[in-house]
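Engineer: structure for the following, please:
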Amino acid sequence: MLFAAGFFSDCKVNYSFTGADIPADAKTFSVETFTVIAPLADPTYGLTITEELKELILGQSRLDLVVSEGDLQFEGSVTGYNVAPAAIAADEFAEINRLTITIKVSYVNTFEEEKNFDRTFSRFADFPTTQDLQDVEAALIEEINFQLTQDIFDASLGSW
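Structural biologist: Here you go, the predicted model:
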């Protein structure tokens, strides 16, 4: 009986109710501020998406945030920020415009190197051409950021 207790005490199992697959020994994560290289993006957008990713990981994991060199590390750049027609009407004019944001992310898992990646994530939101981008941009960015941060979380820490 003591042998069994000793045997099982060395087993490390990680349970999560959020679907996170985090190495048992990982305690910290870090997110470098995303750089903005997309010419049309607001220069502060990198900070916005960085903070939202931090909040998501803090809320859906047991990890503590550190300034740099966490057990799990994220960095990236905003490579695309574009508006283009998404639906053309019979009169050949756009009825719907689409804001698309593209982010390149590097993820390092210091415990499970096979999970490291460099990936591009892209999401979009549509809006009617009767509205100016400036009037709806904040809401569109909020919608896109929710999707992008969840995609990054799922790709790096998700076990679904």
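
Engineer: hey, let's count contacts and neighbours off CA atoms from now on
Structural biologist: Fine.

Engineer: report all helices and strands that the lengthiest helix in the chain contacts.
Structural biologist: The helix spanning the most residues in the chain, taking DSSP state H as the definition, is helix 133-157. Judged by 3 or more Cα pairs under 8 Å, 6 or more residues apart in numbering; DSSP states H and E, helix 133-157 is in contact with helix 45-60, strand 94-109, strand 117-128.

Engineer: sequence B follows; please return its structure for comparison with A:
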Amino acid sequence: MTVVVAIIAMVITACSVSYKFNGASIDYNKTKTIQIADFPIRSSYVWGPMASIFNNQLKDQYANHTRLIQVKRNGDLKVEGEITQYSQRNKAVTAQGESAQVELSMTVNVRFTNNANHSEDFERQFTATTTYDSRQSLNSVQEECVTQMVKDITDQIFNATVANW
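Structural biologist: Purely as a prediction, here's the structure:
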């Protein structure tokens, strides 16, 4: 009987950390707010809507998968950085020596600060790539490709910052 009471007591005290199916593990007793800065584009090659797609998706990721309150300054967590690279290159060549596939790549530099635990602070780059058939124009596939890469990068950032992966 005392073993059962001890187990129940441990379970109750362990409930202060929230574990979700999305991988977030946040101690909401210590961490209540997050400050997410808009990421400017610092890449030499630019597609206009890319920054707003990225910034909105990053903020939505935390809003939809955590209980953190987004603030403009003095957040318990702080995520900032810039889009440093957006490029395309030929990935595959046909037997005739023509391009068959084009690889599109995006890299984002992130600075993360955890004001409750500075040992978790980091600066790191996150990259995503996608390919498309070279018979298609970049203009016809760009929105879909960028949206896919942004989803991948924001998942990586989310996992690195609040999932402790």
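
Engineer: among the helices and strands packed on helix 133-157 of the first structure, which comes closest to residue 71 of the first structure?
Structural biologist: With respect to residue 71 of the first structure, and counting by Cα to Cα, the nearest of these is strand 94-109 at 6.4 Å.

Engineer: what's the mean deviation for that closest one versus the second structure?
Structural biologist: Comparing strand 94-109 of the first structure with its match in the second structure after superposition yields a mean distance of 0.5 Å (mean Cα distance after the TM-score superposition for the first structure).

Engineer: okay, the angle between that strand and strand 117-128?
Structural biologist: Orientation note: strand 94-109 of the first structure sits at an angle of 160 degrees relative to strand 117-128 (axes from the mean of the first three to the mean of the last three Cα atoms, to 10 degrees).

Engineer: how far does strand 94-109 of the first structure sit from its chain's centre?
Structural biologist: For strand 94-109 of the first structure, the separation from the chain centroid amounts to 10 Å (computed by Cα atoms, centre = their mean, to the nearest Å).

Engineer: onto which residues of the second structure does the longest helix of the first structure map?
Structural biologist: Mapped onto the second structure with TM-score structural alignment as the criterion, helix 133-157 of the first structure occupies residues 138-162.

Engineer: residues contacting the matching stretch, please?
Structural biologist: For stretch 138-162 of the second structure, the external contacting residues (Cα atoms under 8 Å, 6 or more residues apart in numbering) are 23-26, 50, 53-54, 57-58, 61-62, 104-106, 108, 110, 112, 126-132, 165.

Engineer: and the longest helix of the first structure, what's buried?
Structural biologist: Judged by neighbour count using 16 or more other Cα atoms under 10 Å, the buried positions of helix 133-157 of the first structure are 133, 140-141, 144-153, 155-157.

Engineer: between strand 117-128 and it, find me the angle.
Structural biologist: Helix 133-157 of the first structure runs at 150 degrees relative to strand 117-128, counting by the same axes, to 10 degrees.

Engineer: mean deviation, helix 133-157 of the first structure versus the second structure?
Structural biologist: Relative to the second structure, helix 133-157 of the first structure is 0.5 Å off (mean Cα distance after the TM-score superposition for the first structure).

Engineer: angle of that helix against helix 45-60?
Structural biologist: Angle, helix 133-157 of the first structure to helix 45-60, by the same axes, to 10 degrees: 50 degrees.

Engineer: tell me how far helix 133-157 of the first structure lies from the chain's centre.
Structural biologist: A distance of 8 Å separates the centroid of the chain from that of helix 133-157 of the first structure, by Cα atoms, centre = their mean.

Engineer: now the aligned partner of residue 87 of the first structure in the second structure: how far from residue 12 of the second structure?
Structural biologist: With the correspondence set by TM-score structural alignment, residue 87 of the first structure lines up against residue 92 in the second structure. Separation of residue 92 of the second structure from residue 12 of the second structure (Cα to Cα, to the nearest Å) stands at 56 Å.
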